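**Student:** the sequence isn't on hand, but the structure is:
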């Protein structure tokens, strides 16, 4: 067994699972992966076998004798345990901004989450975007443009080089791709950079190979 194990859900659907999975890949970690298909009668019991004290959801990180659930808790744990990897952006101002936009993504954007659920295998051209979802899209693209213009020198990502913030927003890139969201040049270039990552291509290839379907 690798010294890190990540418990995830379906790659086609589980946006929460993608976040730490992508970060671990980008920061060069080897880890074991346990995939548990979600929304099956046995899913909750299977998840709790790995994390009895958790909330019955993925992702879950197992490191040594410790079990950590929730993607942001996993990121904070990894940044504490492996600070040499520079998980956050460069200076204090950039790190403050990165943490803020990650917290906003983690806690907010409910209309986007519910009406544009992650589905890597599908594509809905000319999808009809409701006003409340458009508001979320506008907020996200405003954040992306501000970060790229203010902190993005030296790389193609929100803070130049890849950070936790990019892992947090990677599922949004996939949602925009699935639902054919039209982006300005700055945001499209950022989305293209995320999609071009070998790790993202690996995730999408695995998602396309999955056979499970969650009807709702």
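**Tutor:** Received, thanks. Fair warning: this is a prediction, and the values are worked out from it, not measured in the lab.

**Student:** C-alpha from now on. contacts and neighbour counts both.
**Tutor:** Fine.

**Student:** now do the helices in this structure.
**Tutor:** 15-26, 43-50, 71-81, 92-107, 110-115, 131-151, 164-178, 185-196, 198-209 (DSSP state H).

**Student:** buried residues, the shortest one. List them.
**Tutor:** Of the residues in helix 110-115, those buried by neighbour count under the rule 16 or more other CA atoms under 10 Å are 111, 112.

**Student:** what's in contact with it?
**Tutor:** 132, 133, 136, 137 (CA atoms under 8 Å, 6 or more residues apart in numbering).

**Student:** and the gap between the residue lying closest to residue 38 once chain neighbours are set aside and residue 100?
**Tutor:** Take residue 38 and drop its neighbours on the chain: the residue closest to it by CA to CA, 6 or more residues apart in numbering is residue 9, 5.8 Å away. Counting by CA to CA, to the nearest Å, the gap from residue 9 to residue 100 is 26 Å.

**Student:** now do residue 142
**Tutor:** To residue 100, residue 142 is 14 Å away according to CA to CA.

**Student:** got another one to weigh against that:
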């Protein structure tokens, strides 16, 4: 039975992007079930997910939502996929920064909503979001310096890279200036084949797709 991944807009939904990338990391082939998010379909989303959120992975009798929960399930289901680093300390670090991006950075969520179709050459970033940007740069530079890159925990992508991928797209959308090492990582993420595939699908998405909420 083919697993089903319920998604909303590929252009606007950062959480959908994360869930999809996690499936790619695991090597799980999924059937994408797109849910147009408007007032008429919020009830349908409620039936699909008690949290009224996407993505939602249905794999046989298993149904799991919340991006980190999907990542945890896939890591258990495909333990050889390398979704987390093999080293215990690195794995703990990967979980910590993935959790940080999952639960924090509210000001940046509000100030720089995801939109893959547009490019702002000159965008005044809300001052409250600047500490969030600085923290993200700090996370990236620490990981790249400690583990050697080009991904956050070394030569291959992990859950952390899937979690931070939408951030890289936002930095391009709003032309956020980055120091050299962070900019190099941003470009590495954007060149990652699954990210390229997601962006291409987002650009081809019908215009009527709308955002469920401002999300990071």
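**Tutor:** Received, thanks. If you're wondering where the values come from, they're calculated on a predicted model, not measured in any experiment.

**Student:** thinking again about what came up before, more crowded one of residue 9 and residue 100 of the first structure?
**Tutor:** Neighbour count, other CA atoms under 10 Å: between residue 9 of the first structure and residue 100, residue 9 has more, with 23 against 13.

**Student:** ok, that one - contacts?
**Tutor:** 17, 35, 36, 37, 38, 58, 59.

**Student:** that older thread, who wins on neighbours among the contacts of helix 110-115 of the first structure?
**Tutor:** Neighbour max across those (other CA under 10 Å) = residue 137, 21 neighbours.

**Student:** distance of that one from residue 178 of the first structure?
**Tutor:** From residue 137 of the first structure to residue 178 of the first structure the distance is 14 Å (CA to CA).

**Student:** which neighbours do the two share?
**Tutor:** The contact sets of residue 137 of the first structure and residue 178 do not overlap (CA under 8 Å, 6+ apart).

**Student:** now do the contacts for residue 214 of the second structure.
**Tutor:** Contacts of residue 214 of the second structure (CA under 8 Å, 6+ apart): 109, 110, 113.

**Student:** between those, which sits nearest residue 66 of the second structure?
**Tutor:** Nearest to residue 66 of the second structure among these: residue 109, at 17.0 Å, using CA to CA.

**Student:** so what corresponds to that closest one in the first structure?
**Tutor:** Matched to the first structure by TM-score structural alignment, residue 109 of the second structure sits across from residue 113.

**Student:** now swap in residue 131 of the second structure and tell me
**Tutor:** Per TM-score structural alignment, residue 131 of the second structure is aligned with residue 135.

**Student:** residue contacts, that match?
**Tutor:** Per CA under 8 Å, 6+ apart, neighbours of residue 135 of the first structure: none.

**Student:** can you rerun that using 10 Å?
**Tutor:** Shown in contact with residue 135 of the first structure (CA atoms under 10 Å, 6 or more residues apart in numbering): 109, 111, 112, 129.

**Student:** which of those show up in the second structure as well?
**Tutor:** Counting by both residues aligned by TM-score structural alignment, their matches' CA atoms under 10 Å, the contacts of residue 135 of the first structure that remain in contact in the second structure are 109, 111, 112.

**Student:** what's the separation between the alignment partner in the second structure of residue 60 of the first structure and residue 149 of the second structure?
**Tutor:** Residue correspondence to the second structure (TM-score structural alignment): residue 60 of the first structure is matched to residue 56. Distance from residue 56 of the second structure to residue 149 of the second structure, counting by CA to CA: 30 Å.

**Student:** these two: who's more crowded?
**Tutor:** residue 56 (25 against 20).

**Student:** trace residue 166 of the first structure over to the second structure, please.
**Tutor:** Matched to the second structure by TM-score structural alignment, residue 166 of the first structure sits across from residue 161.

**Student:** from memory its match sits against residue 153, does it?
**Tutor:** Yes: the pair residue 161 of the second structure / residue 153 is scored as a contact, 8.5 Å apart, by CA atoms under 10 Å.

**Student:** overlap in contacts of the two?
**Tutor:** With CA under 10 Å, 6+ apart as the test, residue 161 of the second structure and residue 153 both reach 94, 140.

**Student:** could you find the counterpart of residue 197 of the first structure in the second structure?
**Tutor:** Using TM-score structural alignment, the partner of residue 197 of the first structure in the second structure is residue 192.

**Student:** quick one: that match and residue 165 touch, right?
**Tutor:** Yes: using CA under 10 Å, residue 192 of the second structure is in contact with residue 165, at 9.4 Å.

**Student:** these two - which one has more neighbours?
**Tutor:** Each of residue 192 of the second structure and residue 165 has its neighbours counted (other CA under 10 Å); residue 165 has more, 20 against 14.

**Student:** what number of residues lie near the residue lying closest to that one once chain neighbours are set aside?
**Tutor:** The shortest distance from residue 165 of the second structure to any residue other than its chain neighbours is 6.2 Å, reached at residue 189 (CA to CA, 6+ apart). As a burial measure, residue 189 of the second structure scores 25 neighbours (other CA under 10 Å).

**Student:** so residue 189 of the second structure versus residue 46 of the second structure, what's the distance?
**Tutor:** Counting by CA to CA, the gap from residue 189 of the second structure to residue 46 of the second structure is 32 Å.

**Student:** what does residue 202 of the second structure give?
**Tutor:** Distance from residue 202 of the second structure to residue 46 of the second structure, by CA to CA: 24 Å.
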